[in-house]
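# Predicted model and sequence follow; I will ask about them next.
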Amino acid sequence: MSPAKVESATGRVQRLLTMVPWLVSRQGIEIEEAAAGLGITEQQLVADLDLLFMCGYGQMPDEMIEASYEGGRVFVGNADTIARPLRLNVDEAISLIVGLRSLAASGVGESSAVERALAKLEAATGTIPGVERVVVVEDDTESGRATSLLRDALTAGRRVHLVYVVPSRDERTERDVDPMRLAHVEGYWYLEGWCHRAQDVRLFKVDRIESVDVLDEPAQLPEGVAHRDLSGGAYQRGDDDVPVTLRLAPSAHWVAEYYPVTSRETEGEDLIVTLPTSNEDFVRRLVLRLGGGARVLAPQALRERVATPAREALAAYDGG
């Protein structure tokens, strides 16, 4: 029997915030019907209603939400504050405007939907002093300049020449790419495009691009080329990938952010991560370079391949 899925606190809070106004507008609804409408079990609905007794806009008894399900029907009271539409304060409105303007400038997402949302927000906040002067400052870092050039190439439909760092092989490569889109996945920007070197669709992490040249040649994608499904993340598992389990000391925690790990857990101050790779030599070099900051836990064969040169190096040092 598979273990029960543990719901995150964030997920439950999001459901409660949706549930309260939904129930307020359906006073007296039967528990069975309410659970079906909310897409949860009756047991979960009862547990959520019990939790609402401890929620409210203050700490006094008369500031708590009242929830009742006696007689098989649900009634929710003293929840007008949550049931009303949310209102943004000035700081929240400005942050949202900046975010939407950045999104519109990046060319990512459904542009018409972004523009409609931005227009409504700017119209609603037009009377707030200073909001009309909010501007998006261009990112002048190397990654920001690369993103800007790639965005220009996408708009113009032009091919680009990249100098790209490939960490798994510790090398820099040069390649011509026909851009398809810029995608923001798991906090990072990626260029998706047809790589003429690989003769396939590839993802290029923007912060690993050392230089971008927009070429005169138009981008010409082969017939039938489609976008990758990035809903599950940027990492695309290969048939030859081997899951390598690493223990990372605090000094090596950056590995879990820079490389695509498929699992992570904390053990004291260390991170235990799974790093899939088709190039075990790369992982061996990485661990040796990190000294005591990383250790291979599995597979055993790779662990020995790392331990042997490490022991030889220590022996040579002791002998000197």
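Cool, got the structure. Residues are numbered from 1 along each chain as shown.

# contacts, neighbours, all on C-alpha from now
Noted.

# Which strands and helices lie in contact with the helix or strand residue 165 falls within?
Assigned by DSSP states H and E, residue 165 belongs to strand 158-166. On a contact count with 3 or more C-alpha pairs under 8 Å, 6 or more residues apart in numbering; DSSP states H and E, strand 158-166 meets helix 142-156, strand 171-185, strand 209-218.

# Below is structure B, check it against A:
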Amino acid sequence: MPRGDQLTRQWMLLQLIDRASGVTVAGAAETLGCAVRTIWRDLRVLQEAGFPIYDQKDGDGRRGLWKVTERFRTSLPVKLTLAELAALLMSRDLLAPLGASALGAPIDSAFDRLTRVLSRDALALIDRMRDVVGARALGAKLQAPAAEHMPRIHRALAERRTLWVRYYSFHRDEVTEREIDPYHLAWVDGGLYLVAWCHVRRAVRIFAVERIRDSAVRSRGFTAPRDFDARKYLDEGWGILRGELVTVKVRFARAVARYIRERLWHPSQRFRDLPDGRLEMTIQVGDTVEVRRWLLGHGVQAEIVEPRSLREALWREAAAMADALRPDRRPLASSGRRSATSASRTVAHSP
């Protein structure tokens, strides 16, 4: 049996045992669709790893229900079930990007307290389960030296104070000094971004934290506009980039229609089923390189209907890609042309 199937089954068995009513060996075998001897083998693995489980014998001394020990339930620093604790530990990587922020130390402290109630072997088994059934975040922690700016950023946010920064502009390839009033800190696709009023540009801009070269909190305070909604501001983009707000209508082939429908891609999305099994999706979003890459990623399964400008831009990009991938073309050869997506990129990152 593949190792992944075994770990998945043990995780499901742990959840059955964690129920208030417990579970019998026969009941677990029936629920998980395996032999009784397989359940016994999994129970030995869990017990030997140190999980706080036991078999509650019935009146005639025979083995009965498997449950979580009451001592374990009362020892937790917060009221959690064993399955909830294991799931929380398996999801720890989702909070990894916050390690560089002011939240990093308290989060680490909380997890350290939670791990103390389980044995080392039990934690090791949870790690192996996480590799199969757990969740991992895309991207990585913010690295030094950018991480050193987080305490000052959080102070400026909390105290509503202007922040001085030396900021590297990716597009201009230069470092400039400016003062900004930070409104909101957001984590998007593994990166930390600061939404702030830029005193140089006299407008709201988005600053990538990893491009801040130096920072200092000014004594001068500021008041954020009452009508500014950071969530609404960010929702106008596909990811973190911003561009001209347009209504995009795209039709997806029947082969991917179910996959597209089952997810929330953007807050503004609306779906319409077509008679031939295709799915029409309408969104109102900034026309940026991010949404274009997402559309191109579906290849011929996605047909752009509106706006015409976006349809033509993606046609040029697809034509350039086809030319670059010609069988008679040497790999890495210079094409001497600029991609349509790069040429039309419009963002709200501060230049």
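Looks like it arrived, so ask away. All of these numbers come straight from a predicted model, not from anything done at the bench.

# Need the TM-score between these chains.
Once superposed, chain against chain, the TM-score is 0.41 (TM-score structural alignment, normalised by the length of structure 1); 202 aligned residues with a C-alpha RMSD of 6.0 Å.

# got the angle between the strand holding residue 165 of structure 1 and helix 142-156?
150 degrees (axes from the mean of the first three to the mean of the last three C-alpha atoms, to 10 degrees).

# tilt between strand 158-166 of structure 1 and strand 171-185?
Using the same axes, to 10 degrees: strand 158-166 of structure 1 against strand 171-185 is 110 degrees.

# now the strands for structure 2?
Along structure 2, counting by DSSP state E, strands occupy 53-56, 65-68, 161-169, 174-188, 191-198, 203-208, 212-221, 245-252, 270-273, 279-286, 302-306.

# can you put the ones you listed in a markdown table and add distance to residue 39 of structure 2?
Below are the strands of structure 2 laid out as a markdown table (distance: least, C-alpha to C-alpha, whole Å):
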| stretch | distance to residue 39 of structure 2 |
| --- | --- |
| strand 53-56 | 13 |
| strand 65-68 | 11 |
| strand 161-169 | 58 |
| strand 174-188 | 42 |
| strand 191-198 | 43 |
| strand 203-208 | 50 |
| strand 212-221 | 54 |
| strand 245-252 | 44 |
| strand 270-273 | 45 |
| strand 279-286 | 44 |
| strand 302-306 | 46 |
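
# Give me the distance between residue 212 of structure 1 and residue 194 of structure 1.
Computed as C-alpha to C-alpha, to the nearest Å, the residue 212 of structure 1 to residue 194 of structure 1 distance reads 15 Å.

# what about these two, which has more around it?
Neighbours were counted for residue 212 of structure 1 and for residue 194 using other C-alpha atoms under 10 Å; residue 194 has more, 25 against 19.

# Strands of the stretch 201-320 of structure 1, residue ranges please.
209-218, 242-248, 263-267, 270-277, 294-298 (DSSP state E, counting those that start in this stretch).

# just to confirm, which helix or strand has residue 11 of structure 1 in it?
Here residue 11 of structure 1 is assigned to helix 9-24, by DSSP H and E.

# which strands and helices sit next to that helix?
Counting by 3+ C-alpha pairs under 8 Å, 6+ apart, the packing neighbours recorded for helix 9-24 of structure 1 are strand 73-77, helix 80-83.
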